[in-house]
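Visitor: Take a look and give me a structure for this.
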Amino acid sequence: MNEQAIMQIVNDIIAELLLKKQAAPTPNEIPIGISARHIHLQQAHIEHLFGKGATLSVQKILAQPGQFAAQETLQVVGPKGSIQNVRVLGPARTVTQIEISQTDAIALGIQPPLRESGAIAGSASCTLVGPKGSLVLQEGVIIAQAHIHMTPTDAQFLGVQNGQSVSVKVQGRRPITFEQVKIRVAAHYQLEMHIDTDEANAGFIQQGETGTIITGKVAGEPFNNPVRPPIEINNKIITASDLSHYQGKTVVVPKEARLTALAKETVTKLGIELQFHEKG
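Guide: As a prediction, this is how the structure comes out:
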């Protein structure tokens, strides 16, 4: 057996191990961010709770440009209980809003509505307690609707529009499909789907896993995945590693190309459509 053949076998084995460890990305794969309970504050409320002239200090930069987790935390109090050390996110906003999970709501004894961020009219009330004061909010507590941040380029690539609701499937130990996930498009956004801790726990989802848009509607029309040109591989011998990143895609190879055994298994596992062409 020559050196080239040995290297092909080694590459196939490595590719197979990688496939078992982590599934290849799909054409419309969306990174998932898990949002724990948090608070957005308007500047007047920052000063009321933390002292006159107070501003938020950065603890950690978040995925969305310009957003950060602040070092400051607050106590959230409801009729039945309270939650300590709830993180404030910055920068300051025009309206104060508290985003919690349904589990948190039960612990607090309140009934916040499921809403898009910013839609706080008629939402639940609570009391915020800080180091320099407390604040009773008549409204402002919501359970955030699952949503996907993306740029206009992302939206065009994925075939979706701002305000559209889609379904997103997440594979894993407990596969789950999220319905009515809202698309939010802006030039400064980073592609990321946001769910809360209850939703993540339901699907055994960890930070950084991915989901796939599978269905949705725009103005009553069926959702369609974007049409992409096929991938061309012009090798005489096609290995599993050559195919491992093309899940669900069409791959064109020379008619005389030979697929290794692991490459054939990869085609089946990843749902690859294989097409053969004559040399031009």
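
Visitor: C-alpha only now, for contacts and for neighbours.
Guide: Fine.

Visitor: my guess is residue 12 meets residue 243, correct?
Guide: No - counting by C-alpha atoms under 8 Å, residue 12 does not reach residue 243; the two are 10.4 Å apart.

Visitor: Quick check: neighbours shared by these two?
Guide: residue 263 (C-alpha atoms under 8 Å, 6 or more residues apart in numbering).

Visitor: please give me the structure for this one as well, since I'd like to look at both together:
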Amino acid sequence: MKEELIKEIVEKVIDNIVGCQECSMEIPLEVSARHVHLSKEHMEFLFGSQDQLKTLKELSQPGQFVYDKRVTLMGSKGFISNVAILGPARSDTQVEISYTDARTLGVNPPIRESGNLEGTGRIIIAAGGKAVNLNQGVIIAKRHIHMTPKDAEDLQVKDGQQVKVRIKSKRPVVLEEVLIRVSGKYRLSMHIDHDEGNAAAYRPGTIGVIIK
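Guide: Alright, predicted model coming up:
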């Protein structure tokens, strides 16, 4: 009896320790839908000037927002209309889609960190009767976590590190090779695409936990 009681107590203590660790590492989860980051040059070509685009809503990351205009993506097999444009303008145009989107369009983009566009896929971006033939810039965004230096210290991780994250949902999954991105300009949030969100039965309020 004593051995069984000791075993039960030990198990409860371990559960409590693990539970506390996980609570301290909970990360808000967001699904990032297909979108486009336009360069100033392409923005002015498609819409006349940057002033023609107005902010529709702010995003969770400070200084990031959605414009009130939309574009159409065109590939060798099909097209996807009503694609959001995120601001502010970037130095290079970047298109972020999911694997499902890629099949619809007939493109074969690599999984890349945002901004790493060398040798990436080609696509046509159209709006208002005009079109940009993008020679490179189509990616499937590598799953990642935005965080501040203080968050990184608390979570005991560093910029550029890759971690495993357990998604707590009705259909829990473990995602590997999740990139840590650290900056004082960020707000704590993990970003995945629609394919990954659907696989995990994502709903607003879903959280992730870094697996130590």
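
Visitor: Which residue of the second structure sits opposite residue 184 of the first structure in the alignment?
Guide: When the second structure is aligned by TM-score structural alignment, residue 184 of the first structure is paired with residue 181.

Visitor: hang on, isn't its match packed against residue 142?
Guide: No - checked against C-alpha under 8 Å, the pair residue 181 of the second structure and residue 142 is beyond contact range at 11.2 Å.

Visitor: State the three-state secondary structure for the match of residue 184 of the first structure.
Guide: Recorded secondary structure, residue 181 of the second structure: strand (DSSP: H, G, I helix; E, B strand; the rest coil).

Visitor: returning to what we had before: neighbour count: residue 181 and residue 142 of the second structure, which is higher?
Guide: Counting neighbours by other C-alpha atoms under 10 Å for residue 181 of the second structure and for residue 142 shows that residue 181 has the greater number, 22 against 18.

Visitor: For the more buried one, which residues are in contact?
Guide: By C-alpha under 8 Å, 6+ apart, the neighbours of residue 181 of the second structure are 144-147, 158-160.

Visitor: How about residue 264 of the first structure?
Guide: residue 240.

Visitor: would it count as being in a strand?
Guide: No - using three-state DSSP, the assignment for residue 264 of the first structure is helix, not a strand.

Visitor: How far away from the center of its chain is the longest helix along the first structure?
Guide: With DSSP state H setting the assignment, residue counts place helix 3-21 as the longest helix in the first structure. Relative to its parent chain, helix 3-21 of the first structure has a centroid offset of 31 Å by C-alpha atoms, centre = their mean, to the nearest Å.

Visitor: Give me the buried positions along that helix.
Guide: Residues 8-9, 11-13, 15-16, 19 are the ones in helix 3-21 of the first structure that count as buried (16 or more other C-alpha atoms under 10 Å).

Visitor: before we move on, back to that, and the contacts of residue 181 of the second structure, which two are furthest apart?
Guide: 144 and 158 (12.5 Å; C-alpha to C-alpha).

Visitor: Between the two, which is the more surrounded one?
Guide: Taking other C-alpha under 10 Å, residue 144 of the second structure and residue 158 do not tie; residue 144 has more neighbours (20 against 16).

Visitor: what's the counterpart of the more buried one in the first structure?
Guide: Aligned by TM-score structural alignment, residue 144 of the second structure pairs with residue 147 of the first structure.

Visitor: can you check residue 10 of the second structure too?
Guide: Taking TM-score structural alignment, residue 10 of the second structure has no aligned residue in the first structure.

Visitor: Compute the number of surrounding residues for residue 10 of the second structure.
Guide: Using other C-alpha under 10 Å, residue 10 of the second structure is surrounded by 12 other residues.

Visitor: Who are the contact partners of the residue nearest to residue 34 of the second structure when sequence neighbours are not counted?
Guide: Take residue 34 of the second structure and drop its neighbours on the chain: the residue closest to it by C-alpha to C-alpha, 6 or more residues apart in numbering is residue 97, 4.6 Å away. Residue 97 of the second structure makes contact with 33-35, 138-141, 193 under the criterion C-alpha under 8 Å, 6+ apart.

Visitor: Out of those residues, which end up buried?
Guide: By 16+ other C-alpha under 10 Å, the contacts of residue 97 of the second structure give 33-35, 138-141, 193 as buried.

Visitor: Just name the closest of those to residue 199 of the second structure, please.
Guide: Among these, and counting by C-alpha to C-alpha, the member closest to residue 199 of the second structure is residue 193, at 10.1 Å.

Visitor: Check the gap between the residue mapped onto that closest one from the first structure and residue 46 of the first structure for me.
Guide: Using TM-score structural alignment as the criterion, the counterpart of residue 193 of the second structure in the first structure is residue 196. Taking C-alpha to C-alpha, to the nearest Å as the measure, residue 196 of the first structure falls 24 Å from residue 46 of the first structure.

Visitor: can you give me the strands in the second structure?
Guide: Here the second structure has its strands, by DSSP state E, at 26-31, 35-39, 55-58, 65-74, 79-90, 94-96, 111-112, 121-127, 130-141, 144-147, 162-168, 173-182, 189-192, 207-211.

Visitor: so which of these gets nearest residue 200 of the second structure?
Guide: Between the strands of the second structure, strand 173-182 lies closest to residue 200 of the second structure; by C-alpha to C-alpha that is 5.9 Å.

Visitor: so how far does that closest one sit from its counterpart in the first structure?
Guide: Aligned to the first structure and superposed, strand 173-182 of the second structure gives a mean residue distance of 0.3 Å (mean C-alpha distance after the TM-score superposition for the first structure).

Visitor: For stretch 127-142 of the first structure, give me every contacting residue.
Guide: 45, 48-51, 73-78, 96-100, 112-115, 120-126.

Visitor: How about the contacts made by residue 36 of the first structure?
Guide: 100-101, 196-197.

Visitor: so what corresponds to residue 73 of the second structure in the first structure?
Guide: Under the alignment (TM-score structural alignment), residue 73 of the second structure maps onto residue 76 of the first structure.
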